[in-house]
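Q: what follows is a predicted protein model with its sequence.
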Amino acid sequence: MSKIHQVFLSLLLLTGVNVFAQKKILVARNTSEKITVDGKFTEAAWTTAPLAGDFVMFQPDNGKPIDSAKNTEVRILYDNDAVYIAATMHDDDPSKIRKEITQRDNVGTADIFGVFINGFNDGQQDFQFFVTASGVQLDRLATEDGAVSPDNFNQDFSWDGIWDSKVLITDFGWTVEMKIPYAALRFSKEKVQTWGLNFYRSIRRDRQHYTWSPIDSEIRSTRNQNGVLEGIENVKTSTRLFFIPYSSYYYENNESGSANKFKAGMDIKYGINDSFTLDAILIPDFGQTRFDNVILNLSPFEQQFSENRPFFTEGTDLFNKGALLYSRRIGGAPRFQPEDFDPVNETIANAPATVNLLNAVKVSGRTKKGLGIGVLNAVTERTYATVQNTATGEKREGVVEPLTNYNVLVLDQRFNQNSSVTLVNTNTLREGHYRDANVAGLLFDLNTKENSYNLSGDFKYSTIYSASQTDGFKTSLNFEKTSGKYRYTIFGKYLSADYDINDLGIAFQSDYHNIYADFSYRILNPTKVFNTFRTDVKSSLELENTTGKLQDNFINFSAEGNTRRNDYYRLLFQANPLESFDFYQPRISGRYSYIPRSITTLFVFSSNYNNTLAIDFNPSVKWYDEKGRRDYGFFFSPRYRINDKILLIYGFNYVRSMNDRGYVGHDPTNIYYAERNIKTITNELSGKLALNNKMTINLTARYYWSFSDNHDFFVLQNDGHLSPATLVSVLDENFNVWNFDLSYAWWFAPASQISILYRNNALDYRNDIRRGIGENLKNLFDNSLNNIFSVSFRYYIDYNSARKWF
């Protein structure tokens, strides 16, 4: 090797070693010139703005410089209203740029450009704005680790900012121009601003992700690896006051008749200062939110639903600290029986499914010293059900949910760019003699300066005020190695018997302690076979406090990775090697039932979504150490992208439990179990027709059928085992649900939308099993089909623009 080659190699290695060493700096230029967001960069001010370039790959080949043929260049301007971003993405073959059109916040199969902005430069929270090559906007508040690529299924895009963008496809690649108003950001009042900044580019056909400021994938924390934006000075922001009035019309028809309903209300957003925002919702309307995937629930726990209401999903990162808020409690199903209800002589003739939300307000933001403050208040109305005497037919009204006030307070102090201490308090106050509740939590999340190790934990205390006061607590401690190829976690927690957060949160179990550990290995750069690869070994032991009996145990091994063809594979093997006991299935405090040992295997395959036809496939089997008892399932989902505007996805899920054993009832002396066969079939179909990047037609349909066929009966013994019994009154269960939504949505202006929805749904529950799908569908549609047609109009009004009208 020549000396020249030796020197060149040394320089290359030195560059590779130091690629992550220093943060990049970009200087924004002030402009008084009007910037038109058209993707053309024709304004003279753009020529004065410094250039950000030299992007580096984040995944899969971490640290590799971008190919010169795909060079990416970005500039930033600012005025008193907004920051402006101009990005040029070169491509050696523009015809291969992926540009599927989707709804907002849906990545699809498209190339992407993004900008990450942290107005406090504290490494804790990014405001991330993405635009696809088809012009679709995505945005999110990034607070979790690894929040770089937007096509991660686990990332939360519920927050929606109000900003503008334009994309152009050119003969050399594509361009993006963005206007991000200060109202969509949070930053201090300092005259001279220093922001955290990064730019992101995804080349979809190669599944390659690049950033301007290099991000070391050996370190789990990514937000504090951003670069720096300087140059923004003496900004005089406008009043941040926005009104979003809406009106809706609903026509509903079912076997009970038909009805028309009009609604009108308003959302208000007010910037208390540059850091804090007040959100209020007056006379809310959630009639067009997505339907819930209701199931036949044979477990002792309530079914938990996803939150689909925008007010409770947008900008709620602070309120989710400590997992003490389950927002579906607010305006959810009534939880009380009418006073003096006599189940022998009375029946509930008419009960509302949900409680009306009267109003809700939230205030959130963060000071320049890193203190985040969040306050949420909501009020639900007093709700009645109709109670009928079965003998006389006489009817009366009974309260099933009193007037209720819900409150959440969060104080979150960040420090050292990667650590925080948090205080959370939730409070539920009900009118009259009904139970009240208060829960407080103290959380900490500490990381070393190098982000190599993490120590986190919590202490939570609950108090229930009812006929008598009960107090409980929960505490946990987690130590984790968070960098490198080899990582590990050791975790422990303890919950007391009376720990109860279910008035405003959700927790299914208490009165146990647990220890958990895992060890993982991952590759950081591609191999000949895999772009990404990871293996995990996990183990857990969980014991009930009062008896000391084992409540849960497992050890599992999993391996997952994306191949060079960008197909995804995952294999899991899990053993529950010890006998354990279920303290919840019997439904009576102090009783428990035996759980046999088991082995589970699971395989997941997901082919490359870049292909016109892609397939998701997931078989699983679970064997119990009990004669004839096993579970198996099969999920199959093909997806066909006809073109960039049309996508169809079908999902089929089949689950079968053979000789499952579970609770079916009790009397004053005995608890009864049944051995049963359970079958569940779910068919789902979704379709999208994008007329353009602001107008889509969407179809979502779901048919769910499940039955439980009891064939042998038992009495639960005091030692948790079962002895045979004879029962004649326990009935089988047959459950069918149908949901169909066809919607049209047009975002005709920023945050302004016209939406039209046709919905029909049906539910059929009976105690005799119908084994043919045709017969089940006939019963479902003949008896309970409900049709809804609705039109909703929302319009965004900026106070600063509106006052010019007058």
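A: Structure's in. What do you need?
Q: only C-alpha atoms for contact and neighbour calcs from this point on.
A: Fine.
Q: you'd agree residue 789 is up against residue 758?
A: Yes - at 4.6 Å, residue 789 counts as touching residue 758 under the criterion of C-alpha atoms under 8 Å.
Q: alright, now check it against this:
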Amino acid sequence: MPKLSIILILILFSLSKNIYSQKKILQAKSTLENIVIDGKINEEAWKTAPIATDFIMYEPDNGKPISKNKKTEVKILYDNTAIYVSALLYDDEPNKISQELTNRDVFGVSDHFSVSINGYNDGQQDFRFYVSAAGVQMDCLATEDLEDYKWDAIWDSKVSLTDFGWVVEMKIPYAALRFSKAPKQTLGLNFMREIKRDAQKYTWNFVDTKIGSIITQEGVLEGIENIKTPTRLFLIPYTSAYYQQNDYGSDRTLKAGLDIKYGISDAFTLDAILVPDFGQTKFDNAILNLEPFEQQLNENRPFFTEATDLFSKGGLFYSRRIGGTPTTEPTTVVNEKVTEYPSSVNLINAVKVSGRTEKGLGIGFLNAVTEKTFATISNTITGTTRKEVIEPLTNYNVLVFDQRFNQNSSVSFVNTNTTRNGNFRDANVSAILFDLNTKANTYNLYGDFKYSSITGLENYDGYKTALNFAKTSGKYRYLFSGKYISKNYDINDLGIIFVTNYHAAYAEMSYRIINPTKTFNSFKASQNINTDIQNTTGKFQEAWYQINASATTLKNHYLEFRFTLNPLERFDFYEPREYGRYVFKPKSVVGYIQFYSNENKPFHYEVEAAAEKFDEEGRNAYILNGGIKYRFSDKFSLSYNLLYTRKVNDRGWVGFDNTDIIFAERNREIAEHYFTGKYSITNKMTFNLIARYYWSYAENHEFFTLQDNGHLTPNSSYSENKNRNFNSWNLDFSYSWWFAPGSEISVLYRNYALVSSNIVEKNVHTNISNVFDSNLTNILSVSIRYYIDYNSLKK
């Protein structure tokens, strides 16, 4: 009898695994009926549509069937215009359904329902459409490595709360998707339901978390046949009005422009921007940058953030290069000074084409042109002025070919090109990438070869190559990686890279739990080792060993711990600011801890702390970050965050003294305050407040001269004041109303100021007073953006 029981158990286990591993199939039903998106689902066509049900938990208890009192039923209809989705989401406690109102693409504390559609059923990319129980839309382009929520599609949805739970109705136009021209469509499909108060997520087709790949574990949507999609042409005119005032006067500006989206086919789309206006994009976080590298800035301009997944392949495209800071400095002679130097270059126009063929070939083309930019130079004796070109007319181009195969692998070619008019620097970078996975998505081999070529006043070539092998499934996983970067590898004309001329090896081993235990909902531990060796000298740039552990408790608090050991002598080849020189970096140990409380509670807080102790007397560093958030209601919330860093006896470059390179031992502090607020009137109308105050200083107390061996010797003769004190203030208070699909009215009040000095001021009140007493710039702007469907105009 025991043997028979064991055999039966094994058979049942095998059957259950087969059930979970099989792809579910849902048949879409064609309809000629007008489907009104009202959250009521009362059209006749819905009554006979096939049902997708029997959802299975994705997390935390992976593989557990959904309970009967939280049953979920989904149906799909289609016509020549769109795919329609209806969902009944049962709940045994409907009065506890979370429904915080937020901005679009902000999940907040809400229950959610989503549909993921893969137009080619190739396991590579999803179009995901979410809606919260409060009716807020979220959408993204998703690959295994990235969910891009900066992508915004035009689609319709409506939710309604009922006595049994809540109801979702969606209309997803074909214009929001990409798919083949086949008469019979076979689409990848999955649905997800999140029950926020229980921190549980369920999917229609089982997604096994022991396997690293999610998209390949989708179900299938069949039944969409012989559709005749409408012309995909969308016009988005806009107009903006600005009023700006500071101590020097005021200015009024009126702008107007037009964006165009055109569907070349069901698979390819052209986006063009004419007369660009980025005046209402989020402000850049100004900092006191004492590093040898430029500050890397986030991209906030919609054209360069939406649907750019193809262009991010290989990491060669840093869109802030387009319209960024001029690349050259003007030349001056005796009695001349620069009186006007533009901080950015104006964008003339930009266009991008992207899509994927039926055979899985993705093609991306992006081109942008920026205008010739001048600096003004004045003669201090005669008063005459002249202009000099600091950035010529420039063309930026990105071209990508990405071939997918086997539903989980790809080979890509990427080329970026920067061509400047006249006798200026040009650049071209090419890359071949591959990402190969076994059929069961258990092992992965990926790598690249990249080649850069610079021409102009100077000519040089460089290359980078890497190879990585990983086990990507199960409780125990590992990764081995190696790369080589040559001295002259340079992608900085249209990309961004800081460190070159080294080779590196990296290894990682990790363990994770798949299902909750008596202590944790989730748990992961890993150990990593890394070495970077400079090619020319053979010296270590980096050499560290690290252990990590992170977990989510049964009460949905998050914990993370990290310990890093830097046991070897290392050298920094960039801090001296002179090629061929380097400076010694002492051994050190770093400890890090983080705690996030359960964000579902009205009061949420987070704490993050780190400390680094150097093998150098009196030298250490501390980081303490903390934040609190209180949700007064589903409409109103406030939060405050403080990021604090202190470095004691830090050492860094401060200047040159004839042929000597001067370093200083200094104390540094950085305090960054964020205050945010949100009040949502409806799911389409919101007030938002973001305020940031940043203060940092560097106070030098001893100077050194850098020796040829990388070590420092005291320099008692250097007496220049190289101290720094920096204050920055930004405030954005905005009102946003999405009055129609894709159409928005936005009102923004912004003020900002910067104050920089070589006199250190440690009194907080004095620093704040100084920044508000400075030349504070105030801007009030109103922008109207209207989305026009060509088919509506035709009607």
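A: Perfect, I can see it now. All values reported here derive from a predicted model rather than from experimental measurement.
Q: could you quantify their similarity as a TM-score?
A: Here the TM-score for the pair of chains, by TM-score structural alignment, normalised by the length of structure 2, is 0.98; 794 aligned residues with a C-alpha RMSD of 1.4 Å.
Q: what is the neighbour count of the nearest residue to residue 381 of structure 2 once chain neighbours are set aside?
A: Spatially, and ignoring its direct neighbours in sequence, residue 381 of structure 2 is nearest to residue 335 (6.6 Å; C-alpha to C-alpha, 6 or more residues apart in numbering). The number of residues packed near residue 335 of structure 2 is 11, by other C-alpha atoms under 10 Å.
Q: contact partners for residue 335 of structure 2?
A: 379, 380, 381 (C-alpha atoms under 8 Å, 6 or more residues apart in numbering).
Q: of those, select the buried ones using a ChimeraX command.
A: Burial among the contacts of residue 335 of structure 2 is assessed by 16 or more other C-alpha atoms under 10 Å; the matching ChimeraX selection reads:
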select :379
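Q: I'd like the contacts of residue 335 of structure 2 as TSV, with distance to residue 465 of structure 2 appended.
A: Output for the contacts of residue 335 of structure 2, formatted as TSV (distance: C-alpha to C-alpha, whole Å):
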residue	distance to residue 465 of structure 2
379	50
380	52
381	55
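Q: and stretch 396-410 of structure 1, which stretch of structure 2?
A: Counting by TM-score structural alignment, stretch 396-410 of structure 1 falls onto residues 386-400 of structure 2.
Q: meant to ask about stretch 241-259 of structure 1
A: By TM-score structural alignment, stretch 241-259 of structure 1 lines up with residues 233-251 in structure 2.
Q: the matching stretch: how far from the chain's middle?
A: 27 Å (C-alpha atoms, centre = their mean, to the nearest Å).
Q: neighbouring contacts of it?
A: 252-263, 775-791.
Q: narrow these to just the buried residues.
A: Buried, going by 16+ other C-alpha under 10 Å: 256, 258-263, 775-788, out of the contacts of stretch 233-251 of structure 2.
Q: these in strands, which ones?
A: 256, 258-263, 777-785, 788 (DSSP state E).
Q: wait, what's in contact with residue 771 of structure 2?
A: Residue 771 of structure 2 neighbours (C-alpha under 8 Å, 6+ apart): 727, 728, 729, 753, 754, 755.
Q: rerun that using 10 Å as the cut-off
A: Residue 771 of structure 2 makes contacts with 693, 695, 726, 727, 728, 729, 752, 753, 754, 755, 756, as judged by C-alpha atoms under 10 Å, 6 or more residues apart in numbering.
Q: in structure 1, which of the residues you listed still touch?
A: Retained in structure 1: 726, 727, 728, 729, 752, 753, 754, 755, 756, out of these (criterion both residues aligned by TM-score structural alignment, their matches' C-alpha atoms under 10 Å).
Q: what do we get in structure 1 for the fourth one?
A: Meaning residue 729 of structure 2. So residue 729 of structure 2 corresponds to residue 738, using TM-score structural alignment.
Q: just give the nearest non-adjacent residue to its match, would you?
A: residue 703 (4.7 Å).
Q: any idea what the one you found aligns with in structure 2?
A: So, by TM-score structural alignment, residue 703 of structure 1 is matched to residue 693.
Q: may I see the buried residues of the helix or strand that contains its match?
A: Using DSSP states H and E, the element containing residue 693 of structure 2 is strand 685-706. Within strand 685-706 of structure 2, the residues that count as buried by 16+ other C-alpha under 10 Å are 685-700, 702-706.
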